[in-house]
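Participant: Structure for the following, please:
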Amino acid sequence: MSFRPAGFRPAVFGYAVALAFALTVSVVTAQDAKPATAASAAAPAAAGAAEHAAAPATEATAAVKPGDAAAGAGKAAACGACHGMDGNSSDSQYPKLAGQHESYIVRQVADFKSGKRANPVMMAMSATLSEQDVHDVGAYFATKTSLPGVADEALVEHGQTLYRQGDPTRGIPACMACHSIDGRGNPGAMYPQLTSQHAQYIEATLKAWHDGTSWGDDAHAKIMPGIAQKLDAKDITALASYIEGLHAAESGAAAPATP
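Facilitator: Model prediction:
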């Protein structure tokens, strides 16, 4: 049996070309398919990883909500013994919390819990509160109004000068730069409301800062000790008295801190 060379070569050559083309297409198709397959397989894994990574953030966000004043009313009952049920303490050694910003109260309680701010009573009380409790209590007191106090007329001029102008020659900034012209503070920066605060509490706090007491080691906590150390005893007494008499009129304008 023999093949005719002239007929065999074209046929073989044609089959070879067809086979080569088919193999080439198969290889290219396979190569194109592999990344797609890998990508398809990786997509669920990536999505699962993303969901897993996002889960803690979602849980953390859901764990603590903005303070609920209604819920805080009941939780604040224990605070009333010292600070007054409406946040207006009758004992001037305890600060008024009425009208105080939620953000500031939350920060201070957190500092008591961590021991950054030392006070045996508050450290014990704060230990029983959850983070949500603190936000609720803060929201409750923020809805209350601080009752106006009275300044010593003899101290008003000195106190007002320091509060509104500071003393650049001694590097003392104006208090209102952070606490506002009427003492309402700045909740975003966690600068507290000072309006109508007890002079005794303000004086004791400024003296403690002056003598080296600190409520933490971060930059925010170092602001007031650094300023208080530049004040003398007369400055502190005048400022404390002026702040107690500082309050805003119903129209919103700052009222004179006078008796």
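
Participant: going forward, measure contacts between C-alpha atoms and count neighbours the same way
Facilitator: Noted.

Participant: where do the helices sit along the stretch 51-200 of the chain?
Facilitator: Counting by DSSP state H, counting those that start in this stretch, the stretch 51-200 of the chain forms helices over residues 69-75, 80-83, 102-114, 120-126, 131-142, 156-164, 176-179, 199-210, given from the N-terminal end onward.

Participant: Output the ones you listed in CSV; the columns should cover mean neighbour count and distance to residue 234.
Facilitator: Putting these into CSV (neighbours: other CA atoms under 10 Å; distance: least, CA to CA, whole Å) gives the following:
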stretch, mean neighbour count, distance to residue 234
helix 69-75, 16, 39
helix 80-83, 17, 27
helix 102-114, 20, 28
helix 120-126, 14, 29
helix 131-142, 24, 32
helix 156-164, 20, 9
helix 176-179, 18, 19
helix 199-210, 20, 10
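
Participant: To check against the first, give me the structure of this:
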Amino acid sequence: MNRLGKCLKVFESAIASGLIASLFMMAGQASAADQGAPAKPDVARGQVIAAQVCAACHAADGNSTGGAYPKLAGQHADYLVKQLKDFKPQPGGKPAARANPIMAGFAAALSDQDMINVAAWFASQTPKPGYARDAKTVPFGQSIWRGGIADKGVPACAACHGPTGQGIPIQYPRLSGQWSEYIVAQLNAFQQGTRNNNDPMRTIAHRLSDDEIKAVADYAAGLH
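Facilitator: From the prediction side, this is the model:
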């Protein structure tokens, strides 16, 4: 069974056993005195959610084992919270900004506090380094990352994601060490309209060729 099938099986099993509902009800409970106060992350509860729900695809510490699922270890907590919210349908009956049936199911079971907790857990974990796989395209990918493509109106990736791929919380994720396959998939999703939660990235992705996407994704995977 492939990893997608395993994740679906985990989700179906969790639904059938009532695990998700009971787990997230526990994680989201707050005293009346805390209501209305600024939400603070509970990393311990986030670890429970990660271990029992997220681990099948992302690993318990957020270092997923393959490019079908992103590494979440060391990712900005605010960015992770935003992405989880974007998997849910938007107000007014609008579709989710990110179309993903598996993540939609998990996100639907999460309260805002659950999202904060699990995001804090993954953000606190140490990401395992990645590497570029194609030495021939590294100079090309590097030129796009550092300088963009002027004649196509593509800005330098480093302008938002940083010279070493550390990103900017909420808007732009950490990409250093991320699986190149996952980066390629997300740029393709921006092109195809299945991911609509960042207008600048939608515009940039439409201006990139397949070869440019692969080169800059492979370069980002090797950043540290």
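
Participant: Give me the TM-score for this pair.
Facilitator: The TM-score (TM-score structural alignment, normalised by the length of structure 2) is 0.78; 184 aligned residues with a CA RMSD of 1.6 Å.

Participant: quick revisit: want to try TSV for the helices of the stretch 51-200 of structure 1, with distance to residue 57 of structure 1 as columns?
Facilitator: Putting these into TSV (distance: least, CA to CA, whole Å) gives the following:
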stretch	distance to residue 57 of structure 1
helix 69-75	25
helix 80-83	35
helix 102-114	20
helix 120-126	25
helix 131-142	16
helix 156-164	42
helix 176-179	33
helix 199-210	37
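
Participant: so which of the ones you listed gets nearest residue 35 of structure 1?
Facilitator: Closest approach to residue 35 of structure 1 among the helices of the stretch 51-200 of structure 1 (CA to CA): helix 131-142, 48.3 Å.

Participant: which secondary structure elements does the closest one contact?
Facilitator: Packing partners of helix 131-142 of structure 1 (3 or more CA pairs under 8 Å, 6 or more residues apart in numbering; DSSP states H and E): helix 69-75, helix 102-114.

Participant: and for the first one, what span of structure 2 is it aligned with?
Facilitator: What it means is helix 69-75 of structure 1. On structure 2, the counterpart of helix 69-75 of structure 1 by TM-score structural alignment is residues 43-49.

Participant: Mind putting the helices and strands packed on helix 131-142 of structure 1 into a markdown table with distance to residue 130 of structure 1?
Facilitator: Shown next, in a markdown table, are those (distance: least, CA to CA, whole Å):
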| stretch | distance to residue 130 of structure 1 |
| --- | --- |
| helix 69-75 | 11 |
| helix 102-114 | 10 |
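
Participant: Quick check: which of those helices is nearest to residue 43 of structure 1?
Facilitator: Within those, the stretch nearest residue 43 of structure 1 is helix 102-114; the backing value is 41.5 Å (CA to CA).

Participant: circling back to that earlier point, what are the contacting residues of the match of helix 69-75 of structure 1?
Facilitator: When contacts are taken as CA atoms under 8 Å, 6 or more residues apart in numbering, the neighbours of stretch 43-49 of structure 2 outside the stretch itself are 23-24, 27, 60, 114, 116-121.
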